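Asker: here is a sequence together with a model predicted from it:
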Amino acid sequence: MKTVSLDDARADLPNLVARAARGEPFLITEAGQPLVKVEAADRSPPARRRLGSLAGQFSVPDDFDRMGEDEIIRLFEGT
């Protein structure tokens, strides 16, 4: 893997980034110590979500919209 000093990376960053994007990763160093590794990002499209992929795996009770109704009324009425 290519190693580039921080000063050289500052001077030639556009070229270095273009090479990394083509699959040539490199290390940026300072005083001989590695700082960062630059490599191409994963450019694959994000996974698409499928509608209905959980169909049949759970059910919603018929009284879902009234669940806890008595407690909610009690909290609002303060009784």
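Answerer: Received the coordinates, thanks.

Asker: from here on, contacts and neighbour counts on C-alpha atoms
Answerer: OK.

Asker: check which residues of the helix or strand harbouring residue 70 are buried.
Answerer: Assigned by DSSP states H and E, residue 70 belongs to helix 69-77. Of the residues in helix 69-77, none count as buried by neighbour count, 16 or more other Cα atoms under 10 Å.

Asker: what's next to it, contact-wise?
Answerer: Counting contacts by Cα atoms under 8 Å, 6 or more residues apart in numbering, no residue outside helix 69-77 touches it.

Asker: ok, which stretches of the protein are strands?
Answerer: Along the chain, the segments classed as strands by DSSP state E run 2-5, 26-30, 33-38.

Asker: got another, please set it beside the one above:
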Amino acid sequence: MDFRSDTRGVGVAKLFFTLITSVGLGLSMGTSFLIVRGPFLGGPTLDPFPMMGALAAFIVGIVVLTWGTTRLFGVGSAV
């Protein structure tokens, strides 16, 4: 049985890629709050080194979110 054609339930692959998508979404939303809170929400801005770390984590979060979403919905796969 192919794990991509599991019609009896959600399937292990869809569950895994849902988890990956959720992690990417949480990472990107959390770090975007850290980046935006100073200039737009009246809070203190981060120092330059933590700001670059938050920006790097934001980019990683977007990549993980995009990868998980495309795998979850089967974009680009030949069915």
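Answerer: Okay, I see it. Since we're looking at a predicted model, the values are computed, not measured.

Asker: just give the TM-score of the two.
Answerer: TM-score of the superposed chains, computed with TM-score structural alignment, normalised by the length of structure 1, equals 0.23; 30 aligned residues with a Cα RMSD of 3.5 Å.

Asker: in a markdown table: the strands of structure 1, plus mean neighbour count and distance to residue 12 of structure 1.
Answerer: Shown next, in a markdown table, are the strands of structure 1 (neighbours: other Cα atoms under 10 Å; distance: least, Cα to Cα, whole Å):
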| stretch | mean neighbour count | distance to residue 12 of structure 1 |
| --- | --- | --- |
| strand 2-5 | 14 | 10 |
| strand 26-30 | 17 | 12 |
| strand 33-38 | 13 | 14 |
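
Asker: which secondary structure elements does the helix or strand containing residue 38 of structure 2 contact?
Answerer: Using DSSP H and E, residue 38 of structure 2 falls within helix 12-41. Counting contacts by 3 or more Cα pairs under 8 Å, 6 or more residues apart in numbering; DSSP states H and E, helix 12-41 of structure 2 packs against helix 48-73.

Asker: what is the helix it packs on packed up against?
Answerer: helix 12-41.

Asker: flag every buried residue along the helix it packs on.
Answerer: Applying 16+ other Cα under 10 Å to helix 12-41 of structure 2 flags 14, 17-18, 20-28, 31-32, 34-35 as buried.

Asker: got the angle for it vs helix 48-73?
Answerer: 150 degrees (axes from the mean of the first three to the mean of the last three Cα atoms, to 10 degrees).

Asker: that's all I had, so thanks and see you.
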